[in-house]
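A.B. asks: below are the sequence and a predicted model; questions follow.
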Amino acid sequence: MIGKIKNMMKFAKSIDFNELEKLSKKVDLGEVIAAVSKMDEKQLQMAMKMLTGSKKKKESPPINADFYGVEQKLSAEDHALKMKVSAFLEAEVKPIVNNYWLHDDFPFELIPKLAELNICGYVYEGYGCAGGSSLMDGIIASEFGRIDPSIATFLGVQSGLAMGSIYLCGSEEQKQEWLPQMQQLKKIGAFGLTEPEVGSGTAGGLTTTCKKTADGWVLNGQKKWIGNSTFSDITIIWARDVDDNQVKGFIVRKENPGFSVEKIKGKMALRIVQNGLITMTDCVVPESDRLQNANSFRDTAKVLQMTRAGVAWMAVGCARGAYENALEYTLKREQFGKPIASFQLIQNHLVEMLSNLTAMQTLVFRLSEMQDEGLLKDEHASLAKVFCTLRTRDIVSRAREVMGGNGILLEYNVARFLADAEAIYSYEGTKEINSLIVGRSITGFSAFV
């Protein structure tokens, strides 16, 4: 009885008596008091809760985009490196990327800071490289993609395509000359394969030519969409030998006569990446700068197989960045008096995003395990590239959707992922080309033209 009286007193104190006069015009206060007096203790507590609301703000669980805990399989050393990379990206890259993305410019001040991380050429043995696992290399690519796909692409071109071409196809002298400097980012590299009129047909249709002469090799032709090329020290150029019709690789220095680069402008994706249109007019390259172990497109394909796996990881990072920012937004954004994360339709979008992201994470994790075990084939890398970039498009679209109109503003950190996902979807082999690589593997029929 005493408890009931106390609760009634609390109930009475909760009423704003200045509002009683207004309230009396709407309800019969006598009936209300009579009804309250008949309430038991539990009913009074419920009434108090309805009137006062919960004074303790509901705390949301921490944002966990690694829902199946795949990163728990990392060693303590690898986990420490991941956290170091993540801390760097949060502190040095995230605060500035929107501005650089908006102005189609590159943050050159980041290059020496990136060098200090000592992650460039992470999987290579020797030449100052770490000799680390493909799995950890993928984790690093994903972390970069989670903060900014453009900076991730810069690193992918430098570490994967450019250094990888020299590491896999160069002579020992070429490796010694270039890899240590590129590992420290003292020399920047680019990779020139795609052409203005030849994208997917590079295996047999390169129009850029090379011809052996007494002075070395003469290169003629154009390359398009070449990342880093506007400021790179060297560009790996792939050209068709007019004498034997085989694809060969060259280290072309920026000061080579007959070599020029024009910046590609007006992009809607990866705007921080400085893509160039390269023109070579009787560009002379000495024999010493021909990649000595690149004698056919199969050698080029070795580089692409390795880096295609990295693109799949980068797509995972892009998707993860969009998901994390969208989830955080829905937890803070209120409509109708409560966070929009509490609504069913928003939760459905979030779960769809997390489902795709989790599938992507488990796929690329196994992909890198196969790479470390020496089991990786072209079709494995192609399947990962197809699936991850396709699912990334869906995730970034849903991330923008749950943010409504704010989703198209850079300041909310999803619009950039939405745009950048389109470039990741297309480069390093389109969905169609990679699908045909997988299709050839599972059917035995080549459907290429």
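C.D. replies: Cool, got the structure.

A.B. asks: drop to CA atoms for contacts and neighbour counts, all remaining ones
C.D. replies: Noted.

A.B. asks: for the most centrally placed residue in the chain, what are its contacts?
C.D. replies: Nearest residue to the geometric centre of the chain (C-alpha atoms, centre = their mean): Gly145, 2.7 Å. Gly145 is in contact with Ile151, Ala152, Met314, Ala315, Val316, Gly317, Cys318, Gly321, counting by C-alpha atoms under 8 Å, 6 or more residues apart in numbering.

A.B. asks: does the fourth one really touch Phe144, like I thought?
C.D. replies: Yep, that's Ala315 we're talking about. No: Ala315 is beyond contact range of Phe144, at 10.2 Å (criterion: C-alpha atoms under 8 Å).

A.B. asks: alongside the first one, take a look at this:
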Amino acid sequence: MPNIFSSLKNAYQLFKHIDFNQLDALSKKVDLPKMVETISSLDEKQLSAMMKMMGGNTKKKELPPIEGDFYHLGDEALKDADRELQLKVRAVLEKDVKPLVNRYWNKAEFPFEIIPKLAELNICGLTYQGYGCPGKSNLMEGILAMEMARIDTSVSTFFGVQSGLAMGSIYLLGSEEQKQQWLPAMQQFKIIGAFGLTEPEVGSGAAGGLGTTAKRQGNKWIINGQKKWIGNAPFAEVTIIWARDLADDEVKGFLVKKENPGFVVEKMQDKMALRIVQNGLITLTNCEVDEEDRLQNANSFKDTAKVLKMTRAGVAWQAVGCARGAYEAALKYTQTRKQFGRPIASFQLIQNHLVEMLSNLTAMQTLCFRLSQLQDQGLLTDEHASLAKVFCSMRTRDVVSRAREVMGGNGILLEYDVARFVADAEAIYSYEGTKEINTLIVGRAITGFSAFV
């Protein structure tokens, strides 16, 4: 009797994963009573081995977490309160922003419903002292820029224009009265700002002479010209306009309100990247601006460059976020996508792509961490920021390309997220100084010779 029970028990263990149709087909090919008798003679170790061979062991394989910070730089560098803020921002972005971005990116519209969510986080103007700003480190600001770009580069660009370029111009170059007037409301997103430097015919050559001009007449300035690619401009309440003073040929900055006479904004259409960002073509026709709205401490392009140096580090962090988002999406996909009966993550060529992506990403993160440390120590130079921008924007291109490759045809579908990162990486590569211009800034620093024409 015990032998019968043992035989039945072992047979049940072996056949419980086989359905009736499979069992019926099996009975036509083998002598089942004889098989049961054979199974009864197996000990537990032999039975376990046979079940494993037949796929009877259904224990789910534990996979490592999907983590783009392979060297745990954030864990080591951030204080507890800052780490808590990073994770809080990440949670809001995952819950309230990520579900929206593909739909708005596809429509080339901005999700205004996310603005109150960003305001609640109290992270705008993160590094500034006073005016309602948190006064955090540049490292913390960079990490949060990365967190935003990890979800969507357009959202991080919107935030960077508001918090960095627009508020930064006022914070660095405005009078105390101007800071008090604008910064507290902008910090809470009650006023949205834009930054107007680039022109239809002047991009990298802004330092050599802007086409937009300003002429003082009494207590007013008359501004004429055009600005192009101006993020947030179609809905901004105030735009920092940079213009060449006809009296001394120096670049000066102006706080131009959307209701100022002679100020017109046209939304740019048909972009293939950063489609959530609302870029504007601004036309200024005898636009009148009061002297009190001129940035009082912006007297040359060297002053404008102070703002660009500060924000260029943030763009390098954006590149890290874009690459990290693509890497993590691709890794998750390869762990679940099966071909030839196995997850494609188990294939050697796929693993090679993933490791190449992670290597680039980790190098970018390490570079940006050091960049932000230099910034916090007051040691940041133009060439430091330019080197990071050059390297990170180039490596991001490589990461997103490999991410798309491991996903095959699905890599071009918005629902898998990587397609957005592929397109947006092209925008990061060009804005805040092209690869060539930033290369020449670094080249000048290391050789002592300027190669600018």
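C.D. replies: That came in fine, so what should we check first? From a predicted model like this one, the values you see are computed outputs, not experimental measurements.

A.B. asks: make CSV out of the contacts of Gly145 of the first structure and add distance to Asp241 of the first structure and neighbour count.
C.D. replies: Shown next, in CSV, are those (distance: C-alpha to C-alpha, whole Å; neighbours: other C-alpha atoms under 10 Å):
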residue, distance to Asp241 of the first structure, neighbour count
Ile151, 34, 22
Ala152, 33, 26
Met314, 33, 32
Ala315, 35, 34
Val316, 38, 30
Gly317, 38, 30
Cys318, 38, 34
Gly321, 43, 26
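
A.B. asks: out of those, which is nearest to Tyr425 of the first structure?
C.D. replies: Top of the list for closeness to Tyr425 of the first structure, among these and by C-alpha to C-alpha, is Ala315 at 8.2 Å.

A.B. asks: helix or strand for Ser397 of the first structure, which one?
C.D. replies: Ser397 of the first structure is part of helix 378-402 when elements are defined by DSSP states H and E.

A.B. asks: average offset between that helix and the second structure?
C.D. replies: Comparison of helix 378-402 of the first structure with the second structure after fitting gives an average deviation of 0.7 Å (mean C-alpha distance after the TM-score superposition for the first structure).

A.B. asks: okay, the angle between the helix or strand following that helix and helix 378-402?
C.D. replies: Sequence order places helix 415-426 as the next helix or strand after helix 378-402 of the first structure, per DSSP H and E. Between the axes of helix 415-426 of the first structure and helix 378-402, defined by axes from the mean of the first three to the mean of the last three C-alpha atoms, to 10 degrees, the angle is 160 degrees.

A.B. asks: now for the next helix or strand after helix 415-426 of the first structure, which elements pack on it?
C.D. replies: Sequence order places helix 431-443 as the next helix or strand after helix 415-426 of the first structure, per DSSP H and E. The contact analysis (3 or more C-alpha pairs under 8 Å, 6 or more residues apart in numbering; DSSP states H and E) places helix 431-443 of the first structure against helix 378-402.

A.B. asks: in the second structure, which residue range corresponds to the helix it packs on?
C.D. replies: Counting by TM-score structural alignment, helix 378-402 of the first structure lines up with residues 382-406 of the second structure.

A.B. asks: stretch 156-175 of the first structure now?
C.D. replies: Mapped onto the second structure using TM-score structural alignment, stretch 156-175 of the first structure covers residues 160-179.

A.B. asks: can you give me the strands in the stretch 151-300 of the first structure?
C.D. replies: 189-192, 209-213, 216-227, 234-241, 247-253, 259-263, 275-285 (DSSP state E, counting those that start in this stretch).

A.B. asks: tell me roughly how far the shortest one lies from the second structure on average.
C.D. replies: Once the two models are superposed, strand 189-192 of the first structure sits on average 0.3 Å from its counterpart in the second structure (mean C-alpha distance after the TM-score superposition for the first structure).

A.B. asks: tell me what that strand is packed against?
C.D. replies: The contact analysis (3+ C-alpha pairs under 8 Å, 6+ apart) places strand 189-192 of the first structure against strand 216-227, strand 234-241.

A.B. asks: out of the ones you listed, which comes closest to Leu277 of the first structure?
C.D. replies: strand 216-227 (4.5 Å).

A.B. asks: tell me which of the strands of the stretch 151-300 of the first structure sits most buried.
C.D. replies: Among the strands of the stretch 151-300 of the first structure, ranked by average contacts under mean count of other C-alpha atoms under 10 Å, first place goes to strand 189-192 (a mean of 28).

A.B. asks: which residues in the second structure does that strand align to?
C.D. replies: Taken onto the second structure by TM-score structural alignment, strand 189-192 of the first structure occupies residues 193-196 there.

A.B. asks: then stretch 335-346 of the first structure?
C.D. replies: The aligned range for stretch 335-346 of the first structure is 339-350, by TM-score structural alignment.
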